[in-house]
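Participant: can't give you the sequence, but here's the structure:
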């Protein structure tokens, strides 16, 4: 069973995204509400996939990517962004994030990104 770490400071987003992944057969190994927790949980669980919000308290998603990727270059991180954060997305991709999705998004949009990163075909 593939594993996912969900990182977002909004509880409703963690629950919504977590439910999508459970429906797709993933195990949600952790939920983090800021980038510092994301780094700690990544090191602890080494999930197959991470969904990472950009704007969070304590440490941003971008800063978390910059900490995770040097230690785990094969980490599969999907950035979750609000409209208007294109500059940060470019920086996150350059830092090693695999892809991004803009909120709000449809479930099938996220599934396509996940399948592309993990190499799944429907």
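Facilitator: Okay, I see it. All values reported here derive from a predicted model rather than from experimental measurement. Numbering: from 1, shown residues only.
Participant: use CA for all of it now, contacts and neighbours both
Facilitator: Fine.
Participant: compute the number of surrounding residues for residue 70.
Facilitator: Neighbours of residue 70 under the rule other Cα atoms under 10 Å: 12.
Participant: pretty sure it sits in a helix.
Facilitator: Yes. Note on residue 70: a helix contains this position according to DSSP: H, G, I helix; E, B strand; the rest coil.
Participant: against that first model, consider the following:
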């Protein structure tokens, strides 16, 4: 799952490296600083000139992205197991314990899983912070 940021603490110039690191790591942003950042970080000193700090704080937006990614992965896995044609839009009976999450991400779920969500009731299972029911 993606984390908020990677911070490079160094006195050296890393302006070109930020884009490379951003593409190679699973973080929202990369920044370069001259002193240790404030916050909840895991740090690793690579040498005397470079310390990496990985921000491990997760706000609600990041947690929503994690939940959405995990839900999408599960739906895609189930879809594959059922043998559906990847180009075919299929009906997915669906429910979520958090109606705000559902309304915010419904179209994204449908697009990324090639499904049409239909409100239904069934046995809810906890994913990360919410409970979901889905069945093809």
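Facilitator: Yep, that arrived. From a predicted model like this one, the values you see are computed outputs, not experimental measurements.
Participant: what's the TM between chain one and chain two?
Facilitator: TM-score for the superposed chains, counting by TM-score structural alignment, normalised by the length of structure 1: 0.28, backed by 48 aligned residues with a Cα RMSD of 3.2 Å.
Participant: just the buried residues of the host helix or strand of residue 31 of structure 1, please?
Facilitator: Secondary structure here is read from DSSP states H and E; on that basis residue 31 of structure 1 sits in strand 27-32. Taking 16 or more other Cα atoms under 10 Å as the basis for neighbour counts, the residues of strand 27-32 of structure 1 that come out buried are 27-32.
Participant: quick check: the farthest pair among those?
Facilitator: Maximum pairwise distance in the buried residues of strand 27-32 of structure 1, criterion Cα to Cα, is 14.8 Å, between 27 and 32.
Participant: which residues of structure 1 fall in helices?
Facilitator: Using DSSP state H, the helices of structure 1 run over 11-23, 35-45, 61-71, 86-95, 107-118.
Participant: out of these, which gets nearest to residue 53 of structure 1?
Facilitator: Relative to residue 53 of structure 1, the nearest member of the helices of structure 1 by Cα to Cα is helix 61-71, separated by 5.5 Å.
Participant: state which helix of structure 2 is the longest.
Facilitator: Taking DSSP H as the assignment, the helix of structure 2 that covers the most residues is helix 60-82.
Participant: quick one: list the elements packing against that one.
Facilitator: Applying 3 or more Cα pairs under 8 Å, 6 or more residues apart in numbering; DSSP states H and E, we find helix 60-82 of structure 2 packed against helix 99-113.
Participant: following the chain onward from the helix it packs on, which element is next?
Facilitator: Downstream of helix 99-113 of structure 2 (by DSSP H and E), the next one is strand 115-119.
Participant: beyond that next one, next helix or strand please.
Facilitator: strand 125-126.
Participant: could you say what helices and strands that following strand packs with?
Facilitator: Using 3+ Cα pairs under 8 Å, 6+ apart as the contact criterion, the neighbours of strand 125-126 of structure 2 among helices and strands are strand 131-135.
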